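Participant: Prediction below, plus the sequence it came from.
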Amino acid sequence: MTRQRALIVDDEPDIRELLEITLGRMKLDTRCARNVKEAREWLSKEPFDLCLTDMRMPDGTGIELVQYISQRHPQMPVAMITAYGSLDTAVNALKAGAFDFLTKPVDLNRLRELVNSALRLGSVDNQKLPVDSRLLGDSPPMNSLRKQIHKLARSQAPVYISGESGSGKELVARLIHESGPRTEQPFVPVNCGAIPSELMESEFFGHKKGSFTGAIEDKQGLFQAANGGTLFLDEVADLPLAMQVKLLRAIQEKAVRPVGGQQEVVVDVRILSATHKDLGAEVAAERFRQDLFYRLNVIELRVPALRERREDISQLANAMLARLATGSGASPATLTSEALDKLKCYRFPGNVRELENMLERAYTLCEGDEISAGDLRLADASPGGDASEASLAEIDNLEDHLEEIERKLIMQALEETRWNRTAAAQRLGLTFRSMRYRLKKLGID
C-alpha cells in the first residue's frame, strides 16, 4: 500500500527534524523544504496529502504558500505553524484557506490529531456528500450555498452562519460538520438563549461535585461533550457579556476549566455559530464583544431567506407534503396552481420553518387530497408582505389585527428558543408573568 506523503516547510532545522520524526512514526513519507521556493519545487514534482508550513521564511510567508496551494492544489490540506500567541496570524491563515494551525512550541499530541484529521479529509472527499438530500432547492443562491458548505467543510476555521429565523442555519451547520473530517465525532448544538445565565458556565464547561448547591456529582460540559467534533452555538448573540469573556478564553486556549475544578481540560472542538441578529450591529451597540466576534467570524456564511429563492418553493412544498403523508400514513396531498402562486407571493418572515408549519396546518384541514389557496389561510396577507404590513383599508378590526401580530411574534420567539417560555420572554423583553398571561390570552399551549 502506498504511504501517504507530507510536505514540511520550515527554515529552522530543529523544527523540520521534530516534524519529520513525528510524521515518520505515523507511517508518513515526508519531504522537507527550507523556504517557499523549495516548497514550490517539491509541489511541482510530487503529489502530497498534507502540507505543514511555518509562517515566516527567508523568501516569503506561509500565507503566500497557503494561497499558492489553494489555487493549484485545492484538495491538499495545509496547516500553518505560528509563534505562540500569534492568533491574528492564525486567523489570517484560516481566511487564506489553511486547514488548521499549530502554535510553537509544537504540542506533539495536537500535531498528531491535526495530521489524522487532515488525512481523514481525503477519505471524506472521495465519498458522496450528504448535502443534496436535505438542502433542497436548485436556485442560484442554493447552488452557491452548497459549494460554500463543501469548501468550508475542508477547513477547521470557525464559521459564523448568518440568516433570518427559520432559514435553516442549524441544518447548514450540521452539513458542514458531516461533510468534513469530524463527521464521525459528535455534533453538539446548543441554543445560547435558552440557558439560564446562572447555569451557563456549568453547562458549557461542566462542574465538579460539591462546587455549588445541587452539584451532587461531576458533570461534563458541552465543550467536553463535543470533544473531537463540532460545537454549534445557535443564537450566540444572546450570551451575556460575562460569559462571552469565558467563551473567548476557551476558544483561544483550546481548554476549559470546570466549575470548582483546579485543572484545565484540553478540548479539540470546531466552533460554528449563528444568530438571526446582526452581530456587527450588536458589537457596535456594545452588547457583544468585538474580540469574540473576531474569533467567531473568521469566515461568514449567509443562508438566503426563502423570499430570495422563490423558485424553490414548489420543490420544498412537495417534499414537505410527501413527508407529512408518510408520517400520517395517508395519501399525499398536492397544491393547486392558485395555492402555489399564493405561496410564491408571500413574504415568509419565518422562512422554511413557517412554510413547513403552514403546510402541516393546511394538510390537516384540507378536504380530500388537494390543498387550495383558502386552506393556506393567507387571505389577510398581501403579495410580498405579511399581516404586520397591512394597509389601513385592509384592517377590519384593530384589536384582532394587533392580536395576530402579537401571536406571530410570540410564536417566533418560542420556536427560536425551542419552546422555552422563560427564554422566549427574555427575548421579547417581557417578564415571565406577562408572558404567561399573553399565552393564556392568545390560547397558545
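Facilitator: Arrived safely. Bear in mind that the values here come from a model prediction, so they are computed numbers and not experimental data.

Participant: switch to C-alpha atoms for all contacts and neighbour counts from now on
Facilitator: Will do.

Participant: Now do the contacts for the nearest residue to Ala194 once chain neighbours are set aside.
Facilitator: Nearest residue to Ala194, sequence neighbours excluded (CA to CA, 6 or more residues apart in numbering): Ala423, at 5.1 Å. By CA atoms under 8 Å, 6 or more residues apart in numbering, the residues touching Ala423 are Gly193, Ala194, Ile195, Pro196, Thr417.

Participant: let's bring in a second model and compare:
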Amino acid sequence: MSRPTVLIVDDEPDIRELLSMTLEGMDIAPDTAADLAEARQKLQLGDFHFCLTDMRLPDGDGLELVQWMQSQRPGVPVAVITAHGNVETAVRALKLGAYDFVSKPVRVKDLRKLVTTALKLREVEQRDVDSTAMRGNRQPLLGDSPPMERLRKMISKVARSQAPVHIVGDSGTGKELVARLIHDSGPRAGGPFVAVNCGAIPSELMESELFGHLKGSFTGATADHEGLIRSAEGGTVLLDEIAELPLLMQVKLLRVIQERAVRPVGGNQEIPVDVRFLSATHQDLGALVADGRFREDLYYRINVIELVVPPLRDRGDDILELAEHILDRLAAQLGVECRELSAGAKKALLAHSFPGNVRELENVLERAIALCEDGRIEAEDIQLRQPEPGQNPVRPRVSPGGENGLGDQVEELERAAIIQALEQTRYNKTQAARQLGITFRALRYRIKKLGIE
C-alpha cells in the first residue's frame, strides 16, 4: 500500500526541511512548494491526502490557498500555520474552510497529532458517510423535509473540519444527537464523545469537573482527577447549554480553547489536550452578549460555524416518520403492541405545533401507548398540551431548575400518588387503577416506567 502524501507550503527552506523530516518519520511522503503558484500547480497535478501551508507567502497568503482549495480541491483538507497567539487569523482560516491550524513555533508533537487526525478523513470517505449512513446510525437523524436535508449536508461538511461548531435550536430538537453525528462522521469517531451539561454542574465544582484537580488542592480532593475535557482526549467535547457558564468560567474556557491546554485546580502547569469543541444552547447567545452576560470573545471563538436544528413545527410530515420510529422503540421496550396510528391520530399530530419538539412528541406517544387498546392509537389517545392564554404557542416555558425540572417534579407527584393508591388497596392493581381513574393497562405501564417495585 502506497504511503499517504502531504504538501508543505512555506517560503523558508529550513522550515520545509524540518517539516519534511517529521513526516518522513511518520512514514508519510512529503512534497514541498515555496509559494502559492507552485502549490496550486502541484495540487492540480498530484494526489495529496493533506496540505499544510504557512500564512505568509511571497505571492499571497495561506488564506488565499484555503479559498482556492475549497473550489478546486475540496477533497483535500488544508491546515494553516499561524503566528503564535494570532487567534483572529486562525478563526478566519477555519471560517473559510480550513481543516485546522497550528501555531508557530510548530512543535513536533502537535504536528504529528494534526496530520494523524487529518489523514483519518480518507477512512471516513471510504465509509461513505452520507445521509443514508446517517439514517442507519444507532440514533438516526430522521426526516426528508428540506430543513433536515440541509442539516444533514451541513453535518457532513463540518465533520471534515476541526473548527468549533455551535449548535442552535429550541429545547427538545435533538442538538446532542446532531453533535454525536458530527463526531461519528469525522476523523475523531474512534475517540471518546463527552457531553457536558454546563447547567447541571454546581458553580463551585465547575472548574474541577471541567479541568480536573490535583490531590489535596481543596478539602475533599483525595485523589487526582483528570476532568471532563481531558477525558475526551483524541475525541470530541460537547459543551451543552454553554450559556449557563458563569463569566469567570467563560474566561478560563476561552483560554483552554485558544491554547489547547488545561490547568487543573491546584496545578501550576498547563497540560496539552487534543479535543474538538462543540457547543449547544437553546438561548440566543448574541442577545446574551449584548446584555453583558456572555463574553463576546468566547462567542466568536465557539461560533466559528453555526448549525441550526429546525423545530418540529417546521418539518412538515417528518413528524409522522418520527412518531412511527418512536412508537416502535417504546413498544419494544414496554412489550406492548401499540405501534399503529389511526388516520385521526395522525391528523391530530400534524395539526399540533409541538413547542416541546421531539421530546414533547415522545411524551405524548408514551401516554398514548398507556391509553390505547387493541394495538391501535386513536385520536382520543393523543393528549396534546394546549398553550395557556398569552403564552407563546411555539416556545415552551422552562422552569428555573432547568429543562427537565418541571417534568421531574410531575413524575415525583405521580409516583407518590400511585404508591399511595397501591398501599390503600393492599397492592391490588385493579382497585388502585379504579381509584386513580385510569385503566389497569395504564397503571401497569406507569408502574414500569417510574420504576415502582
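Facilitator: Structure received. The shown structure was predicted, so the numbers you read here are calculated from the model rather than taken from an experiment.

Participant: got the buried residues for the host helix or strand of the residue nearest to Ala194 of the first structure?
Facilitator: Element membership for Ala423 of the first structure, per DSSP states H and E: helix 421-428. Buried residues in helix 421-428 of the first structure, defined by neighbour count with 16 or more other CA atoms under 10 Å: Arg421, Thr422, Ala423, Ala424, Ala425, Gln426, Arg427.

Participant: again with stretch 337-357 of the first structure
Facilitator: Using 16+ other CA under 10 Å as the burial criterion, the residues of stretch 337-357 of the first structure that qualify are 339-340, 342-344, 346-356.

Participant: and those, which of them are in helices?
Facilitator: Judged by DSSP state H, helices contain the following of those: Ala339, Leu340, Lys342, Leu343, Lys344, Asn351, Val352, Arg353, Glu354, Leu355, Glu356.

Participant: And the counterpart of Thr236 of the second structure in the first structure, how far from Gly60 of the first structure?
Facilitator: When the first structure is aligned by TM-score structural alignment, Thr236 of the second structure is paired with Thr230. Taking CA to CA, to the nearest Å as the measure, Thr230 of the first structure falls 33 Å from Gly60 of the first structure.

Participant: and the two? which has more neighbours close in?
Facilitator: Between Thr230 of the first structure and Gly60, counting by other CA atoms under 10 Å, Thr230 is the more crowded of the two (28 against 13).

Participant: Just the buried ones from the contacts of Ala423 of the first structure, in PyMOL syntax?
Facilitator: A single PyMOL command selects the buried members of the contacts of Ala423 of the first structure (16+ other CA under 10 Å):
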select buried, resi 193+194+195+417
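
Participant: Let me have the contacts of Ala423 of the first structure in JSON lines, adding distance to Arg302 of the first structure as columns.
Facilitator: Formatted as JSON lines, those follow (distance: CA to CA, whole Å):
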{"residue": "Gly193", "distance to Arg302 of the first structure": "21"}
{"residue": "Ala194", "distance to Arg302 of the first structure": "23"}
{"residue": "Ile195", "distance to Arg302 of the first structure": "25"}
{"residue": "Pro196", "distance to Arg302 of the first structure": "28"}
{"residue": "Thr417", "distance to Arg302 of the first structure": "21"}
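
Participant: The contacts of Ala423 of the first structure: which two are farthest apart?
Facilitator: Pro196 and Thr417 (11.9 Å; CA to CA).
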